[in-house]
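In: Generate coordinates for the sequence data below:
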Amino acid sequence: MIRDAVADDWAAIWPFFREIVTARETYAYDPDLTEEQARALWMSPSSAKLSRTTVFVDAGGTVMGSANMYPNRPGPGAHVASASFMVDGSQRGRGVGRALCQDMIDWAAASGFRSIQFNAVVETNERAVKLWQDLGFEIIGTVPEAFLHATHGYVGLHVMHRRL
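Out: Have a look, this model is predicted:
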């Protein structure tokens, strides 16, 4: 089940958020973010009216993943949505990321966005790249060596786009 996140969900999100960010493999967030900074970044992704943070929970209420969604840019760029997704490492491969992204696509369409743009998909994150492509996103450009990967060194960041 996917639902809007509430403040109490942060306690379940923070451990996998921290693990993912400090691994330096998929997110360009500062690995030295404090918990307070991370919470502000994830739970309040934008001051825009149209923003949302969700969680994917199993039947027992365990948070398996989370997403946040928001306008990609303010003002004249606010008709393009963007989002970020994180799935607990112990829950990967179970369709959580796909469900979170499909929910985000549905939300963006219902909210009147014209398209979705992901600004920084690490090119070595092959599972995410394939999933986003399966859900209709295209790589429209790659910024070479824009991400310092923990094991691969400097790799590119894809900009991915999907019309609604």
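
In: only C-alpha atoms for contact and neighbour calcs from this point on.
Out: Noted.

In: so what's residue 78 up against?
Out: 71, 72, 113 (Cα atoms under 8 Å, 6 or more residues apart in numbering).

In: The closest residue in space to the first one that isn't next to it in sequence in helix, strand or coil?
Out: Translated: residue 71. Leaving aside its sequence neighbours, residue 71 sits nearest to residue 81 (Cα to Cα, 6 or more residues apart in numbering; 4.3 Å). Put simply, residue 81 is strand when judged by DSSP: H, G, I helix; E, B strand; the rest coil.

In: Give the next helix or strand downstream of the helix or strand harbouring residue 106.
Out: Element membership of residue 106, judged by DSSP states H and E, is helix 96-110. Going down the chain from helix 96-110, the next helix or strand is strand 115-122, by DSSP H and E.

In: Following up with a second sequence; could you model it the same way so I can compare the two?
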Amino acid sequence: MEIREAAPEDWARIYPFWSRIVEAGETYVYPLGLGSDDARALWMESPPGLTVVAVEGDDILGSAKMGPNRPGRGAHVATGSFMVNPERHGRGVGRALGEYVIEWARREGYHSIQFNAVVESNAPAVHLWRALGFTIVGTVPEAFDHRTNGLVGLHIMVKKL
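Out: Model prediction:
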């Protein structure tokens, strides 16, 4: 598996699994029903951010985006978002993307990484981020309207670099 910067032409292969994950209504707060152009504007970062893909040959296994959590006086804290093609789960793609983002943030001189909205019922993500050294610093109760579980909390998770 290789992780590389996403090229504009990769979007056509990212969008199908991006849309499938968002439409499932279990892990992302993005609006439902977004077309490709609107979704691309949310996922494909411009500098100082970056969007990457995990690939094996021509197959895109997953994608991550990263950059400053907030502009200005909050720009020393990074953030990231991750999506693994559901057909490629269980292959270590999420961990590889997470490790990549951590190293990228260190190289870029960020002080820490903050995830603003980790759905508390997303046990695999919570487990992975804890395993990579993130801690839950708070949970906003009932902040996410999960398609099957109803209102669940959103964890704020942080890792100091």
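
In: Let me see the TM-score of these two.
Out: Once superposed, chain against chain, the TM-score is 0.98 (TM-score structural alignment, normalised by the length of the second structure); 160 aligned residues with a Cα RMSD of 0.7 Å.

In: on that earlier part again, ok, the counterpart of the residue nearest to residue 71 of the first structure in the second structure - contacts?
Out: Counting by TM-score structural alignment, residue 81 of the first structure lines up with residue 78 in the second structure. Counting by Cα under 8 Å, 6+ apart, residue 78 of the second structure makes contact with 66, 67, 68, 69, 105, 110, 111, 112, 113, 114.

In: And the second one, how far from residue 121 of the second structure?
Out: When Cα to Cα, to the nearest Å is the yardstick, residue 67 of the second structure and residue 121 of the second structure sit 25 Å from each other.

In: One more: the fourth one?
Out: Distance, residue 69 of the second structure to residue 121 of the second structure, using Cα to Cα: 23 Å.

In: for the counterpart of residue 124 of the first structure in the second structure, helix, strand, or coil?
Out: Taking TM-score structural alignment, the alignment pairs residue 124 of the first structure with residue 121 from the second structure. Recorded secondary structure, residue 121 of the second structure: coil (three-state DSSP).

In: Which residues are in contact with the nearest residue to residue 121 of the second structure once chain neighbours are set aside?
Out: Excluding the flanking residues, the one nearest residue 121 of the second structure by Cα to Cα, 6+ apart is residue 152, at 7.1 Å. Each residue near residue 152 of the second structure by Cα under 8 Å, 6+ apart is listed here: 119, 120, 121, 141, 142, 143, 144, 145, 146.

In: try 7 Å this time
Out: With contacts defined as Cα atoms under 7 Å, 6 or more residues apart in numbering, the neighbours of residue 152 of the second structure are 120, 141, 142, 143, 144, 145, 146.

In: same question, residue 41 of the first structure
Out: Residue 41 of the first structure neighbours (Cα under 7 Å, 6+ apart): none.

In: Strands of the first structure, start to end?
Out: According to DSSP state E, the first structure carries its strands in the segments 2-4, 52-57, 63-71, 80-87, 115-122, 138-149, 153-163.

In: among those strands, which is the most enclosed?
Out: Of those, the one with the most neighbours on average (mean count of other Cα atoms under 10 Å) is strand 63-71, at a mean of 25.

In: Contacts for it, please.
Out: By Cα under 7 Å, 6+ apart, strand 63-71 of the first structure touches 12, 42, 45-46, 50-57, 78-88, 91, 96, 100, 104.

In: Next: stretch 52-59 of the first structure.
Out: 1-5, 43, 63-70, 96.

In: So what's the gap between that stretch and the chain middle?
Out: Offset of stretch 52-59 of the first structure from its chain centre (Cα atoms, centre = their mean, to the nearest Å): 13 Å.

In: residue farthest from the centroid of the first structure?
Out: Going by Cα atoms, centre = their mean, the residue of the first structure most distant from its centre is residue 60, 23.6 Å out.

In: Contacts only, for that one.
Out: Counting by Cα under 7 Å, 6+ apart, residue 60 of the first structure has no contacts.
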